[in-house]
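A.B. asks: what's the 3D shape of this:
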Amino acid sequence: MHRCTKMARCNYNPNDMVKGVLEEMTNALKNMQSGNGLEIAHYRGKEFMPGFSVECVKYTMGEWDMPENSVIISSYPKTGTAWCMEIVRQLLYSHDEAVLNKSRSIPMPFHLLELGSKKKFDIVPHLPFTRNFFATHISADLFNFDKVRESKSKVIYVYRNPKDQAVSWFHFAHKIPNMTTEQKAKVLGKDWNEFFAKYVAGEHPTGLANGEWYPDHVIGWMEHVKSNKDVLPVEYESLKKDFPKEVRRIAKFLEVTLNDDDVHTMAERCTVSAMKKEATSDKSGFLKMNVRKGEVGGWKDQLTVSQSELIDKVIKEKLTGKEISFTYVL
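C.D. replies: Have a look, this model is predicted:
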């Protein structure tokens, strides 16, 4: 018995472990896409959409040793997460095509700290990345900022105007594959008007306490933007308005050197059309449902006048004195 165990250790191949974990995650992703329905998750007084892993959050915010010099993209759902992840991917790996393609092949849940199994973190040291990036939608009060400081890592907080975010969330949420049609109608609302009413009332399980929604997430994270040099705010609309300028700002924050050719290449690779082309579940870690139109001001075609005015009213009440503003049109 002892001899077999010793032989097993001698024949241990980390590449097999990496392959096994990634295959397991891919299969889990396909199972999530089957539409069988999963339960709403609860953690520390907050409600989360099906698929949220309490185990992963406890682990990553607790005993996990965050890899040195990592990049964490933090955001609320549908505020530019996939876009910013692709920008960071290009910044870190674009000069090595093999590494870039390897990163693209990894399932989306691998990067999101709160999805999947904590076993996925065991393979991180065996992946061909000299620098890792992850993403999260958790609120600032759940995030362990000490880990960022101790590991000399960086956090990018992406935010978007709440009207476009609400519309994008509506189109995304009703395509979530791991919820049944009945679940979606009950939890999210059966049509746009019901969806909107439940959402701004803080009744959607988006990782916040009951009664809270998107602006509460922004307020919590922006407090750390003000006081933490390791957290960079990135406005979605600013990226749309002047992509080269914002990419250079992100690169400087991450201490990545860029030349004009690099910026031009990134501008081509990070368009909505280019990302949609790459975004297939068997070819890329991004799913097609993560990328829609990427417009600014599309909310005008969805929100009624009263709905738009309600958001204006709520945002004004919540953000008074917070030095936070949003861009609704370009």
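A.B. asks: CA only for contacts and neighbour counts going forward, please
C.D. replies: Fine.
A.B. asks: which helix of this protein spans the most residues?
C.D. replies: Counting residues, the longest helix found in the chain (DSSP state H) is helix 14-32.
A.B. asks: Show residues contacting that one.
C.D. replies: 51, 106-107, 109-110, 116, 119-120, 123, 126-127, 177-178 (C-alpha atoms under 8 Å, 6 or more residues apart in numbering).
A.B. asks: in it, what's buried?
C.D. replies: 18, 21-22, 25-26, 28-29, 32 (16 or more other C-alpha atoms under 10 Å).
A.B. asks: Dump those residues into a markdown table; add distance to Gly285 as well.
C.D. replies: Shown next, in a markdown table, are these (distance: C-alpha to C-alpha, whole Å):
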| residue | distance to Gly285 |
| --- | --- |
| Val18 | 15 |
| Val21 | 14 |
| Leu22 | 11 |
| Met25 | 11 |
| Thr26 | 9 |
| Ala28 | 13 |
| Leu29 | 10 |
| Met32 | 15 |
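A.B. asks: Strands along the stretch 51-200 of the chain, start to end?
C.D. replies: 71-75, 133-136, 154-159 (DSSP state E, counting those that start in this stretch).
A.B. asks: could I get those as a markdown table with mean neighbour count and distance to Ile311?
C.D. replies: Shown next, in a markdown table, are these (neighbours: other C-alpha atoms under 10 Å; distance: least, C-alpha to C-alpha, whole Å):
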| stretch | mean neighbour count | distance to Ile311 |
| --- | --- | --- |
| strand 71-75 | 26 | 19 |
| strand 133-136 | 21 | 25 |
| strand 154-159 | 24 | 16 |
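A.B. asks: can I get the ones you listed in a markdown table with distance to Leu142?
C.D. replies: What follows is the strands of the stretch 51-200 of the chain, written out as a markdown table (distance: least, C-alpha to C-alpha, whole Å):
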| stretch | distance to Leu142 |
| --- | --- |
| strand 71-75 | 12 |
| strand 133-136 | 11 |
| strand 154-159 | 14 |
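A.B. asks: so how far is the first residue of stretch 103-118 from its last?
C.D. replies: 19 Å (C-alpha to C-alpha, to the nearest Å).
A.B. asks: what do you get for stretch 131-141?
C.D. replies: When the termini of stretch 131-141 are compared using C-alpha to C-alpha, they are 26 Å apart.
A.B. asks: what's it in contact with?
C.D. replies: With C-alpha under 8 Å, 6+ apart, stretch 131-141 has contacts from 67-77, 81, 85, 88-89, 92, 111-114, 207-208, 217, 220-221.
A.B. asks: Surely Phe48 and Gly207 touch.
C.D. replies: Yes: assessed by C-alpha atoms under 8 Å, Phe48 is found in contact with Gly207 at 4.6 Å.
A.B. asks: Specify which residue of the two has the higher count of neighbours.
C.D. replies: Per other C-alpha atoms under 10 Å, whichever of Phe48 and Gly207 has more neighbours is Gly207, with 26 against 20.
A.B. asks: Let me know the helix or strand that the more buried one is in.
C.D. replies: Element membership for Gly207 (DSSP states H and E) is strand 206-208.
A.B. asks: One more sequence to fold, the one below, so I can look at both together:
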Amino acid sequence: METRKTFIGLVDNALAASNSLHRDQLLFSYKGILYPRILYSPEVFKALESFEARRDDVILAGYPKSGTNWLSQILNDLIAISQKKTPGSESSVNAEEQEEFPYLEIGDSEKYERMSKLPSPRFMVTNLCPEKLPKSLFQNNAKILLLIRNPKDVATSYYHFSNGVATVPSYETWDDFFTDFMAKKTAWGCYLEYLSEWNKYADKENIMTITYEEVKENPALSVKNIATFFGIPLTEEQLQLVVERSSFQSMKKNSDKTHGSFGNVLFRKGGVSDWKNHFTEDQSKKMDKAFEEHIAGTKLGKKLKYDLYCKA
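C.D. replies: Next comes the predicted model:
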């Protein structure tokens, strides 16, 4: 399983390298947004601009902690099925196809040259907002699955994540984290601005938006809709297999194999409404106000069902 070794190796090296940095050295700013210095670099961002997307690329876009690892599992299994392989079997992971770290913007600047030689369909994930992505993604109509999650759970999950990994600054208290998160002082920028940027693209036919909450509520229907969007036919049996393999319990159990020491941090609770254990009433109101200002009433804003998931 060469590919997984590459993935785990890269993550382990990043975590080790981060340990030697002082807290205020962990992030750097690029075009107004903060990123983890160990994983990202201005050179790679520059090289990414010339990346040539293909029409049959399978792309997952999502802000960190909105469920991208979970949906990656589903998409990898669907790609295996489209290639007539059985998800989870040794043969389903073709080392050649997954040699590259799946996050489009993480790696070295020669990465895109290597990716141009990979067979289709190529799978990639991105945490970037559309303005920071290569133009070719939109010009060539590559299909993008946009994953969004209610902002209060994103913040909560991000807080635990930042205290679990060394690549981003950790926080003594939830209150400190919340202040930074709302003031755009955390890596990857403001989540509500991210949503508002993506909202401009929400009507394009090559973009499908799905929420973390709807996948949680009805995994089978969600997998079916995703497969249809990417044009992958599924039998009932294959559908059940993908749903089973992407359950939180199953992914947590295999996380050592799939994500190395990082697995414990990534798969914490996988639930909905954990924010109620953290947010004070005042913080809740602050987030409600920011949501109103940025995204309420838009297509993505409505899709998030804010009142259902974010009102106590």
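A.B. asks: before we move on, the earlier item: of all the strands of the stretch 51-200 of structure 1, which one is nearest Glu235 of structure 1?
C.D. replies: strand 154-159 (5.2 Å; C-alpha to C-alpha).
A.B. asks: distance from that closest one to structure 2 after superposition?
C.D. replies: For strand 154-159 of structure 1, the mean deviation from structure 2 after alignment is 0.6 Å (mean C-alpha distance after the TM-score superposition for structure 1).
A.B. asks: so what's Pro107 of structure 1 up against?
C.D. replies: 22, 25-26, 29, 281, 284-286.
A.B. asks: next one: Trp213 of structure 1
C.D. replies: Trp213 of structure 1 touches 199-202, 204, 206, counting by C-alpha under 8 Å, 6+ apart.
A.B. asks: Check Arg248 of structure 1 too.
C.D. replies: Contacts of Arg248 of structure 1 (C-alpha under 8 Å, 6+ apart): 258, 263.
A.B. asks: host element of the corresponding residue of structure 2 for it?
C.D. replies: Counting by TM-score structural alignment, Arg248 of structure 1 corresponds to Lys224 in structure 2. Per DSSP H and E, Lys224 of structure 2 falls inside helix 219-229.
A.B. asks: about what we covered before: quick one: buried ones out of the contacts of stretch 131-141 of structure 1?
C.D. replies: Neighbour counting with 16+ other C-alpha under 10 Å marks 67-77, 81, 85, 88-89, 92, 111-114, 207-208, 217, 221 as buried within those.
A.B. asks: Can you list which of those residues are found in helices?
C.D. replies: Using DSSP H, those in helices are 81, 85, 88-89, 92, 111, 217, 221.
A.B. asks: Going by distance to Phe145 of structure 1, which of those residues wins?
C.D. replies: Trp221 (11.0 Å).
A.B. asks: What's that closest one aligned with over in structure 2?
C.D. replies: For Trp221 of structure 1, the residue aligned by TM-score structural alignment is Trp198.
A.B. asks: got it, and Leu239 of structure 1?
C.D. replies: Aligned partner of Leu239 of structure 1 by TM-score structural alignment: Val215.
A.B. asks: was I right about its match contacting Ser222?
C.D. replies: Yes: with contacts counted by C-alpha under 8 Å, Val215 of structure 2 reaches Ser222, the gap being 5.4 Å.
A.B. asks: So what's the residue count around the residue lying closest to Glu214 of structure 2 once chain neighbours are set aside?
C.D. replies: Leaving out its chain neighbours, the residue that sits closest to Glu214 of structure 2 by C-alpha to C-alpha, 6 or more residues apart in numbering is Ser222, at 7.2 Å. Per other C-alpha under 10 Å, the neighbour tally for Ser222 of structure 2 reads 19.
A.B. asks: Hmm, Glu213 and Ser222 of structure 2 touching each other?
C.D. replies: No: the pair Ser222 of structure 2 / Glu213 is not scored as a contact, 10.3 Å apart, by C-alpha under 8 Å.
A.B. asks: Now do the same contact list for Met287 of structure 2.
C.D. replies: Contacts of Met287 of structure 2 by C-alpha under 8 Å, 6+ apart are 151-152, 182.
A.B. asks: which part of structure 1 lines up with the helix or strand containing it?
C.D. replies: Per DSSP H and E, Met287 of structure 2 falls inside helix 281-294. Matched against structure 1 by TM-score structural alignment, helix 281-294 of structure 2 falls on residues 305-318.
A.B. asks: Relative to structure 2, what is the average displacement of that stretch?
C.D. replies: Averaged out, stretch 305-318 of structure 1 is 1.6 Å away (mean C-alpha distance after the TM-score superposition for structure 1).
A.B. asks: And Arg245 of structure 2, how far from Lys299 of structure 2?
C.D. replies: Counting by C-alpha to C-alpha, the gap from Arg245 of structure 2 to Lys299 of structure 2 is 31 Å.
A.B. asks: With adjacent residues omitted, what lies nearest to the residue positioned nearest the centre of structure 2?
C.D. replies: Closest to where the C-alpha atoms of structure 2 average out (C-alpha atoms, centre = their mean) is Thr68, at 3.2 Å. In space, Thr68 of structure 2 comes closest to Gly62 once its chain neighbours are excluded; the distance is 6.1 Å by C-alpha to C-alpha, 6+ apart.
A.B. asks: Quick check: that neighbour touching Trp188?
C.D. replies: No: with contact defined as C-alpha under 8 Å, Gly62 of structure 2 does not count as touching Trp188 (10.9 Å).
A.B. asks: returning to what we had before: return the member of the contacts of Met287 of structure 2 nearest to Glu281 of structure 2.
C.D. replies: Glu281 of structure 2 lies nearest to Lys152 out of these, by C-alpha to C-alpha, at 12.3 Å.
A.B. asks: Need the counterpart of the closest one in structure 1.
C.D. replies: Lys152 of structure 2 maps onto Lys163 in structure 1, with residues paired by TM-score structural alignment.
A.B. asks: Show the contacting residues for that match.
C.D. replies: Counting by C-alpha under 8 Å, 6+ apart, Lys163 of structure 1 touches 299, 303, 308, 311, 328.
A.B. asks: 6 Å - rerun?
C.D. replies: By C-alpha atoms under 6 Å, 6 or more residues apart in numbering, the residues touching Lys163 of structure 1 are Trp299.
A.B. asks: What's the separation between it and Ile311 of structure 1?
C.D. replies: Distance of Lys163 of structure 1 to Ile311 of structure 1, given as C-alpha to C-alpha: 7 Å.
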